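Asker: Just the structure for this:
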Amino acid sequence: MSDHPIPTAQRERHAEREHHSQFGLLRERRFAPFFWTQFLGALNDNVFKVGFSSLVTYQTARFSGVDAKTAAFLISAIFIVPFVLFSATSGQIADKYDKATLTRFVKTFEIAVMLVGGAGFWMHSAPLLYVCTFLMGVHSTLFGPVKYAYLPQHLNDRELVGGNGLVEMGTFVAILIGTIIGGAAAGFVEHGAAILAFGCVAIALVGRAVSSFVPVSAAPQPDLQINWNPVTETWRNLALARENRTVFLSLLGISWLWFVGATFLTSFFNFAKDVLSADPDVVTVLLATFSLGIGIGSLLCERLSKRRVEIGLVPLGSIGMSVFAIDLYFASHALPPAGHLLSVGEFLAQLGHWRILADLFLLAMFGGFYSVPLYALIQSRSQPTHRARIIAANNILNSFFMIVSALMAIVLTSLGVSIPGIFLTTALLNVVVATYIYSLVPEFLLRFIAWVLVHTFYRIRLVHPERIPETGAAVLVCNHVSFVDAVVIMAESPRPIRFVMDHRIFRTPFIGWLFRHAKTIPIAPAHEDAAMLERAYDACAAALAEGDLVCIFPEGKLTKTGDINPFKHGVSEIIRRTPAPVVPMALRGLWGSVFSRADDAHWPRPVKRGVMSRLTLAVAEPLDPHAATPEALQQIVTELRGVRK
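Answerer: Purely as a prediction, here's the structure:
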C-alpha cells in the first residue's frame, strides 16, 4: 500500500500542489510579450473607435453626411464586417504558420492602417475614417485566431483559466484606457482630431516593437493547404466546430455575449446624451465602469473555479447579466430631468446615477463570469491541429451576432424605442437564449447547480485531484455516504462524468430530470431487472470506449451507519468488458448531514472561524484493471477515508 497516500490531513496538506498566482505569468516571456501586444492592439482599436464615435456624435457639423444617432452603430457594424469575410482564411493561416511571425506581420499592418486613420482625422474625412474602421477590423480578424490559439500552446491546463482571465481583463482595461484617451482627445475642439491621429500611429509603433519579443510558436499544421474561398471555408469551419456539440454551443454562447456587449457599448454615447443628459466625459465614466466590471469578473474566475475550467460559472454569469440589465432599464426611468448636459461632477452628485453605475459594473462582472470559462472550454476541448480554425469559426459567429446587434439597435431606434428600451429588449432576449442553450447542453446547468450547492453548504478540500485523468477513459470508485455524493464529485471533477446510479433515483421529479440529462446510467440488481443491468454494463462499455469517465459507487446503496459497506462486483464486470484504469476516491464529512441517512441528520452548519461544514474528497493513485478487485478497492477507499465519516 506504499503507493497510496497515507490518510492523514497533515501529510495530505504537504502533498497538495502549490498555488501560483495568475499574475506570475506577466513575468514570463512565454506570456508577457503576447499579453502586452494584444493589450496595445485593443487599446488602439478603442482609441480610434471611441475618438471617431465621439467626434461624429458631438461635432457632427465637421463631418458631412453623417447621422449622429446611428453613427456609433454603423462604426461597429463596419468594424465587424471583415470578421465575416476573412475569419475562415485567418484561421487557416494561424494553423499553418508560426504565431510569432504572424503577430509581427499583423502589428506592421496596424501601422499602415493607422496612417490611413490619421489622415482621416487630420482632414475630418468620414469616408477615410470608415475605411480605417474596416481595415482595423481586418487587423483584428487576422489576430483573433492567433490570440486564442496561442494560449493553450504555451500554458498548461491549470494556467489556462488564469491566462484567459488576464487576457480578458487586459482587453477591457485596454478598452477603458482607450476610451479615456479617445474621449479626452476628441474633447479638444480645435486639436482633438490631430491628437487622435498622432496617438493612434504612436500606439501602433509601440505594439510592433513589443511584438518582437513574442516567442516562437510552432505551427500545428504546417502542411495545411489553404482554401482561399471565404464562402466554402467559412462553411467548412462551422462544420468543423459542430463536430463537438459542446464546443459549438459554447461558441454560440460567446457570440451571444458579444451581441449583448456590443448593444450596450455602442449605445453609451446616445445613452449619455439623450437619457442621462450628460456630456462626453460621462461616456468615459460609463465605459470605464463597464470595462472594470468585466475585467474584475474575468480575474475572479480563476479563484471561483479553483484554476479549473468551471463551466458552472456560465449560468451564474447569464443570470446576473439579465438581472442587472433589467434593473438598468428601471433605473434609467427613475432619473430626474436635467436642463443641460451634466458634467462628471454633476452626474456623480446624483444618487440615482450611482444605481446606474452599479448596474453596469455588475452586469459586466457577471459577463466576465460568463465568458472566461467558455473561452477556456473551447481551447481545452478543441483539437490542437484545428484550434485556430475553431477560433476562426467563433469569430465568424461573433461578427454575425454583432452585426445583427447593430441592425437591431438601428431598427429599434428608427421605430422610436429608447436606449433603455433596447437594454430591456436585450436583457429579455438573454433570458430566452440562455434557457435555450442550457436546455441543449445540460452540462452547463448541472455544473452550475453542483457548484452553487457545494459552495453554499460546504468548504471542500481536495487531496490530489490531479489524479483524476484529464484525458482518456477511467473508472472512478467512491464510498457512498449521501444523496449528494455525485453532485460533490461532479462539482470538483475537471471533466464530465457518467455516473452509474440506482434506477429509482430517476423517478424523482427534479433530481431525476437532472441526472437523465447528465447521461447518468441507471442500474438495477439482477433480481429486480436483469435487462436493465445488462443495458447498464453496455452503456458503461460504450462510455469507456469513447474515452469518458465512469463513476460507480460499489457499495450499491447509501451507508446507514457511516461505515463503508462491502464492495460488490459490478466494477469488476465493467472493467472486464472494457479494461481501463480505476481511480479510488473517498468522501469525508458528509455523514450526519441532512443528505445522509444518519438518525441525527442535520443541515450543514457553520464550524470554527465561521466557515461552512468541511468535507474532503481524496483521490488515490490509479490502479491497473487487473489489480482493481472489489476487496483491494475497498481497502484503499477505507484507508483513504480514514476515521472521519
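Asker: Every contact and neighbour count from this point should use C-alpha atoms.
Answerer: OK.
Asker: can you count the residues close to residue 9?
Answerer: Residues contacting residue 9 under the criterion other CA atoms under 10 Å number 12.
Asker: Sorry, wrong one. I was asking about residue 512.
Answerer: Neighbour count of residue 512, defined by other CA under 10 Å: 16.
Asker: how far away is the spatially most distant residue from the centre of the chain from residue 533?
Answerer: Distance from the C-alpha centroid of the chain, by CA atoms, centre = their mean, peaks at residue 527 (46.5 Å). According to CA to CA, to the nearest Å, residue 527 and residue 533 sit 10 Å apart.
Asker: cool, residue 400 as well?
Answerer: Here residue 400 is placed at a distance of 48 Å from residue 533 (CA to CA).
Asker: What of residue 493?
Answerer: Distance, residue 493 to residue 533, using CA to CA: 26 Å.
Asker: try residue 141
Answerer: In this view, residue 141 and residue 533 are 53 Å apart by CA to CA.
Asker: Looking at these two, which is more packed in?
Answerer: Ranked by neighbour count (other CA under 10 Å), residue 141 and residue 533 place residue 141 first, with 29 against 20.
Asker: one step back: let me know the secondary structure of the residue farthest from the centre of the chain.
Answerer: Here residue 527 is recorded as helix under DSSP: H, G, I helix; E, B strand; the rest coil.
Asker: Before we compare anything, build this one as well:
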Amino acid sequence: MLNAETQAIAVSTVSPAHAQHPNQFALLKQRRFAPFFWTQFAGAANDNLFKFAFTVMVTYQLSVDWLPPAMAGLVIGALFILPFLLFSATSGQLTDKFNKTAMIRLVKNLEIVIMGLAAWGFMADNVLVLLGCTFLMGLHSTLFGPVKFAYLPQVLGERELTGGNGMVEMGTFVAILLGNIAGGLLVAIPEVGHRDVALTCVLLALLGRGVAQLIPSAPATDPGLVINWNPVSETWRNLKLAHGNLVVFRSLLGISWMWFFGAVFLSQFPSFAKEVLHGNEQVASLLLVVFSIGIGTGSLLCEVFSRRHVEIGLVPLGAIGMSVFAVDLYFASRSLPPVEVMGLGAFLAQSAHWRVMADLLLLSLFAGLYSVPMYALIQLRSQPTHRARIIAANNILNALFMIGSSVIAGALIKSGFSIAQIFLFTGLANAVVAFYIFMLVPEYLLRFAAWVLSRLVYRFKVQGDEHIPSQGAAILACNHVSFVDAVLLMAASPRPIYFLMDHRIFQVPLLGWLFRLAKAIPIAPRAEDPVAYEAAFEAAAKVLQEGDLLAIFPEGGITKDGTLQEFKGGIMKILERTAEQGLSVPVVPMALTNLWGSYFSRVEKGAAMVHPFRRGVLNRVGLNVGAAMAAGEVQPGVLRARVAGLLGEGVAR
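Answerer: You can find the predicted model right below:
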C-alpha cells in the first residue's frame, strides 16, 4: 500500500483541470507536456540522424574490411542497445531518487559532449570513433528512458495516459523519420555531406538542451532510495521487482518482443533497399519514412479506438496485423527481378513496389496499436515509488531482446536466409509469441473480445463511466439482459472486473470458455449445490478484500421478457462478509440499455443466439452508470430502484 506522502507525490502535478481536454493534441499547449515532448523529439531525431548517416556511410560510401555492409546495421544497432543492458538498472534508481527534470537536463548536457566527439568522427571518416559514439548515445538513451516513461504518469491522469503515450510514440517515430531522412540525405551530399551531418548533430543536441530548461519540476518519488551501483545485482533486483506484478512483467515481455520484431526490420532496411529492392540511399530513406508514418498513425489512433482509457484490447489486434503484413511483405518482395540500382523516381514508378510500401505502412501501424496500450498499462499499474525501476527492467528486457534479434538475424543471414525470408520468419514467430503471451495474460484477449463486441458488433455508448472507481474495491451491480452483458461491462471499465455469474452460462460454447478465462466465479442455487454456493461467496469476498472490482447481476438470471426482475439477496451476503473483514465496499448501480431483442438476448417465446441478424448489425446499445452507493445504503429494493431509474422506464431496452 502507498503511504499518504507517496500518494501526494504521485498526483501532485495532476489537477482536476487536466482531466478533460478536447484530444491528445491539446497536451502540446500545456507546459507540463509540451517542453518534455519537444525535448524527447529532438533527442530521438538526433539519435537516428547520427545512426542512419553512419549506417549509410559504411554501407554505401566506405570500404571497411572488418565491417561488411550486410552486417553494418546489425553491429551499429547492437552497440547502441548494449548500454541498455548494462546500465538500465542504475538509471532506474537515479530516476526514482532524483528530480526527473534535473535528470533530463543532465542527460541533455551529456548529449552535447557526445555529439561534439561524433562531429570530429564524421569529419575524419573515423569508423572506430563513431562506433564509440554509438555506444555513448546508447548510454544517453539508457539514462533518458526511465525518465521518459516515469514522467508521464506523474503529470497525466488515467484518461490522458493513452493519449500522452500515443503523442510521445508518434513524436518519437516522426523524429526517427525526420532524423533518418536528414541523415540519409545529408551524408549523401558530395564532399560536404559528412561535415553537414556533424554540424546538424551538434545543433540538435543544443536545441534539445534549450527546450529541456522549460520542463517544470517533477519531484522524486523515492528520495530516500540508497543507490546500488553494482549493475549485475541491481539488474537482477529490478527484474525480480518487475516480476512481483505478473501482469506488468508479462506486459514487459510483450513490449520487449515488439522491439525484437521492430529491430529486425529497422536494422535491415538499408540492405533490404539495396539487395532486394535494388534502390539507392533515397529508397532506404523512403522505407523508414513509410515505417515511421505507420507507427505514428497507429499510436495516435490508440486514443480514438480506446475512448481515452487504457485499452489493452488493442494489443491482440496489433499483433494480428503485425504478423499478417510481415508475411505479406515476404510474398511482395520475393519475386522482384534483379535490376540496376534505382533512384527514388524509378522505384516509385513500379507498381510492385507500392505493395511493399503498403505492407510496411500497415505492419508499423499495427505495431503502434500494439505498443502504446502496453506502455500505458505498465505506467498505470506500477507503484509510483519504483515506477522508474520497472521501466528500467523493461529497458533491460528490451535490450536483451534487441541484441537477440541482431544475433538471430545475423545467424540467419550467414545460414543463407535472404532478407525477405528473415521478414517471413519474424512474422510467423510473432504470431506464435503473441499467442503465448496472450495465454499467459488472458486479460489481453478478454479485452480484445470486449473491444470487438462493443465496436464491431454493437455501437456501444457508456454514460457516467466516471463513477467506475479508478482504484480500490467496489461492487458493480447491473441488470441482466443477455449472454454478453459481462463482456460489455469489461469494455466499459479500464480496470479488470471479476464476475459472479450463474454456473449455467459456463456451458455456453465459446462464451463459457471466455468466462473461465476471465476467472469468473460460478454460482449455483443453494438448494442445488450448497458447497458451490458458499464457495462462490467466499471467492467474491476475497476479490473485494484484494481491492478489485466485482460485478454481479442481482436478478440472478437473464430476463425472459425484457423487464427488470426482482433483486435477490446475494449482494447483502457479500456486503456482510466484507463488513466482517472490516471493509466498507461501495456499490455502483449500472443499467444496460437496448440489448433486449438482440442476438445474444432471449425474446418472448424464443431462445437466444438463434437468429444472427435479428436486429441487423451495429445496433446502438448503452450502459448508464450511476453514482456509487455506500454499503450502509444498500438494500435489494433500493438498489433495484436505482437501476430502474438508470433504465428510465424500468425496462431493459
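Asker: TM-score for these two?
Answerer: The TM-score (TM-score structural alignment, normalised by the length of the first structure) is 0.95; 624 aligned residues with a CA RMSD of 1.3 Å.
Asker: how about the nearest residue to residue 109 of the first structure, chain neighbours excluded?
Answerer: Nearest non-adjacent residue to residue 109 of the first structure, counting by CA to CA, 6 or more residues apart in numbering: residue 139, 7.2 Å away.
Asker: list the contacts for that neighbour?
Answerer: Counting by CA atoms under 8 Å, 6 or more residues apart in numbering, residue 139 of the first structure touches 106, 109, 110.
Asker: again, but for residue 179 of the second structure
Answerer: Neighbour list for residue 179 of the second structure: 44, 45, 46, 47, 48, 49, 50, 52 [criterion: CA under 8 Å, 6+ apart].
Asker: Tell me how far the fifth one lies from residue 125 of the second structure.
Answerer: This points to residue 48 of the second structure. Separation of residue 48 of the second structure from residue 125 of the second structure (CA to CA) stands at 18 Å.
Asker: With neighbour numbers in mind, choose between the two.
Answerer: Comparing residue 48 of the second structure with residue 125 by other CA under 10 Å, the one with more neighbours is residue 48, at 22 against 16.
Asker: so that one sits right up against residue 176, yeah?
Answerer: Yes - counting by CA atoms under 8 Å, residue 48 of the second structure does reach residue 176; the two are 5.6 Å apart.
Asker: so residue 495 of the first structure makes contact with residue 470?
Answerer: Yes - contact status for residue 495 of the first structure versus residue 470: in contact at 6.9 Å, counting by CA under 8 Å.
Asker: higher neighbour count, these two?
Answerer: residue 495 (17 against 14).
Asker: Skipping adjacent residues, who's closest to residue 353 of the first structure in space?
Answerer: Spatial nearest neighbour of residue 353 of the first structure, excluding adjacent residues (CA to CA, 6+ apart): residue 347 at 6.7 Å.
Asker: Residue 516 of the first structure: neighbouring residues, count only.
Answerer: Using other CA under 10 Å, residue 516 of the first structure is surrounded by 15 other residues.
Asker: Provide a list of residues in contact with it.
Answerer: Counting by CA under 8 Å, 6+ apart, residue 516 of the first structure has contacts residue 506.
Asker: Have a look at how far, on average, the helix or strand encompassing it is from the second structure.
Answerer: Residue 516 of the first structure belongs to helix 509-517 when assigned by DSSP states H and E. In the superposition with the second structure, the aligned residues lie an average of 2.0 Å away from helix 509-517 of the first structure, counting by mean CA distance after the TM-score superposition for the first structure.
Asker: What's the match for residue 208 of the first structure in the second structure?
Answerer: In the second structure, residue 208 of the first structure lines up with residue 209, judged by TM-score structural alignment.
Asker: Against the first structure, what's the mean shift for the strand or helix carrying that match, could you check?
Answerer: Assigned by DSSP H and E, residue 209 of the second structure belongs to helix 193-212. Superposing on the first structure places helix 193-212 of the second structure at an average distance of 0.8 Å from its equivalents, by mean CA distance after the TM-score superposition for the first structure.
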